[in-house]
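1. I would like the atomic coordinates for the input below:
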Amino acid sequence: MIKVLLAEDVHMVRGALLALLTREKDIDVVAELGDSSKILPTARLHRPDVAVIDIDMPGESDLSTVEKVHSELPQTRALLLTNHWRPATVRRALSMGVAGFLLKDSPPENLVSAIRELAAGRRVIDADLAVSAWQAPTPPLTDREMEVLRLAAGGEGVTDIAARLHLSPGTIRNYLTTVATKLNARTRVDAVRIAVNAGWL
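-> Predicted structure coming up:
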């Protein structure tokens, strides 16, 4: 039996996915939730084989929750679902070793087969997502610079970013200055706009 954790914040969508998966004799949905902050503790409790996660859920930004699950529970394979994918997000997910990535408008049978493939140790990445991600221009920023810019884009101030990343406010200001220089941006807001338009955030 394949144990599955289902994380989706839209009740109707989660209900439809749950109904789909519970029809399968070899799949057992051990937990379903709509709050991204509960993904890691729930995964620790149930230790699912596959975690089906909507990465567009409100809460922790981007792939941070998925990274934590991957780090603590390597036996749990993540299958990410998204409507609004960005090339940089797909690239980061693939480099992290995420096992599966599907668009939400994929046929329902694709989700079921993807779960089985992941449980068998294989990877399933939507072909269009993979091709587009690798063809898109690579951001000229380091991973740390992207992380700082991502937090700034989320509305966090220098002090908050410094506390979250365990760095000094001066270091964060230096990162933001470097980011603006690399992107030829006049301001932090301009840097965010450039990164969003390029599909990096």
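2. from here on, contacts and neighbour counts on C-alpha atoms
-> Fine.
3. ok, and for the longest helix along the chain, which residues are buried?
-> Ordering each helix of the chain by length in residues (DSSP state H) puts helix 169-182 first. For helix 169-182, burial by neighbour count (16 or more other CA atoms under 10 Å) applies to 169, 172-173, 175-177, 179-180.
4. In CSV: those, plus distance to M1.
-> Below are the buried residues of helix 169-182 laid out as CSV (distance: CA to CA, whole Å):
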residue, distance to M1
P169, 49
I172, 47
R173, 50
Y175, 47
L176, 48
T177, 52
V179, 48
A180, 50
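5. Closest one of these to R123?
-> Nearest to R123 among the buried residues of helix 169-182 is V179, at 33.6 Å by CA to CA.
6. for that closest one, what are its contacts?
-> Going by CA atoms under 8 Å, 6 or more residues apart in numbering, V179 touches 141, 145, 149, 191.
7. To compare with the earlier structure, here is another sequence to fold:
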Amino acid sequence: MIRVLLADDEELIRAALAALLGLEPDLDVVAQAADGRAAVDAALAHRPDVAVVDLGMPVLDGLQVTAELARALPACAVVILTGRGRPAHPTRALTAGAKGFLVKGAPGGALADVIRRVHGGGRYVDPALAAEALAAPSCPLTPRELEVLRLAEHGTPAAVIARRTRLSAGTVRNYLAAATQKLGVTSRAEAYLLAHRHGWL
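-> Below is the predicted model of the structure:
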């Protein structure tokens, strides 16, 4: 039996996935979680073979859960599920340590097949997203520029971002100006939206 953890903040989706996987004779859903921190705790408690993790969850997102499990429970293969995949997401997921990346609109039996594949040591990335990733532009921003831009989402003042990043307010403004210039837009709000649309954040 392949022991599976399901983590998704939408209870209806989590229950539907559990029911679907419960029909498979070789899969056993041993734990469920509604947020990223609970997913990590459940994985450490139950030691699943495969964790199926939603990309967008509260407390810790799917990429953060993947990175934590890669460190704390390397024998557990992670499959990331998303309802809104962006071209950059599969690359970021694989870099974090995920073995699979699947969109929620995939055919019914696809998730079970992907779980078996990653449990066997393979990898899987949704073909449509993989093709988009190959055609998508690469991110021109540095990790620091991305970090500052991510924190600027709701028009957060430079002084607040500076405290969170332990940078000076002037340095924060410089990073935001550099990001805006590199992306060819006129404001940090536009820069954020463009970076988010490409999946760089």
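8. With structure 2 overlaid, how far apart is the longest helix of structure 1 on average?
-> Once fitted to structure 2, helix 169-182 of structure 1 is off its aligned match by 2.8 Å on average (mean CA distance after the TM-score superposition for structure 1).
9. How far off centre is that helix?
-> 25 Å (CA atoms, centre = their mean, to the nearest Å).
10. State the distance from the most centrally placed residue in structure 1 to L183 of structure 1.
-> With distances taken as CA atoms, centre = their mean, the residue of structure 1 nearest its centroid is L63 (3.3 Å). Here L63 of structure 1 is placed at a distance of 23 Å from L183 of structure 1 (CA to CA, to the nearest Å).
11. now V131 of structure 1
-> Distance from V131 of structure 1 to L183 of structure 1, by CA to CA: 25 Å.
12. So for the two, which sits in the more crowded spot?
-> Taking neighbours as other CA atoms under 10 Å, V131 of structure 1 and L183 compare with L183 leading, 16 against 12.
13. tell me the contacts of the residue of structure 2 positioned farthest from its centre?
-> Relative to the C-alpha centroid of structure 2, counting by CA atoms, centre = their mean, G170 is the outermost residue, at 30.9 Å. Applying CA under 8 Å, 6+ apart, we find G170 of structure 2 in contact with A158.
14. A7 of structure 1 against V29, yeah?
-> No. Judged on CA atoms under 8 Å, A7 of structure 1 makes no contact with V29 at a distance of 10.7 Å.
15. Compare neighbour counts for those two and give me the winner.
-> A7 (24 against 17).
16. can you tell me which residue in structure 2 aligns to the more buried one?
-> Counting by TM-score structural alignment, A7 of structure 1 corresponds to A7 in structure 2.
17. if I pick its match, what's in contact with it?
-> 14, 32-36, 39, 51-54.
18. and if you look at L111 of structure 1?
-> Contacts of L111 of structure 1 (CA under 8 Å, 6+ apart): L102.
19. Trace D49 of structure 1 over to structure 2, please.
-> D49 of structure 1 maps onto D49 in structure 2, by TM-score structural alignment.
20. What of D35 of structure 1?
-> Checking TM-score structural alignment: D35 of structure 1 goes with D35.
21. list the contacts for its match?
-> D35 of structure 2 touches 7-9, 57-61, counting by CA under 8 Å, 6+ apart.
22. And I115 of structure 2, by the same measure?
-> Contacts of I115 of structure 2 by CA under 8 Å, 6+ apart are 50, 79.
23. ok, now L6 of structure 2?
-> Counted by CA under 8 Å, 6+ apart, L6 of structure 2 has contacts 14, 17-18, 29, 31-33, 39, 51-53.
24. try 7 Å
-> Each residue near L6 of structure 2 by CA atoms under 7 Å, 6 or more residues apart in numbering is listed here: 14, 31-33, 51-53.
25. which of these show up in structure 1 as well?
-> For these, the contacts that are reproduced in structure 1, applying both residues aligned by TM-score structural alignment, their matches' CA atoms under 7 Å, are 31-33, 51-53.
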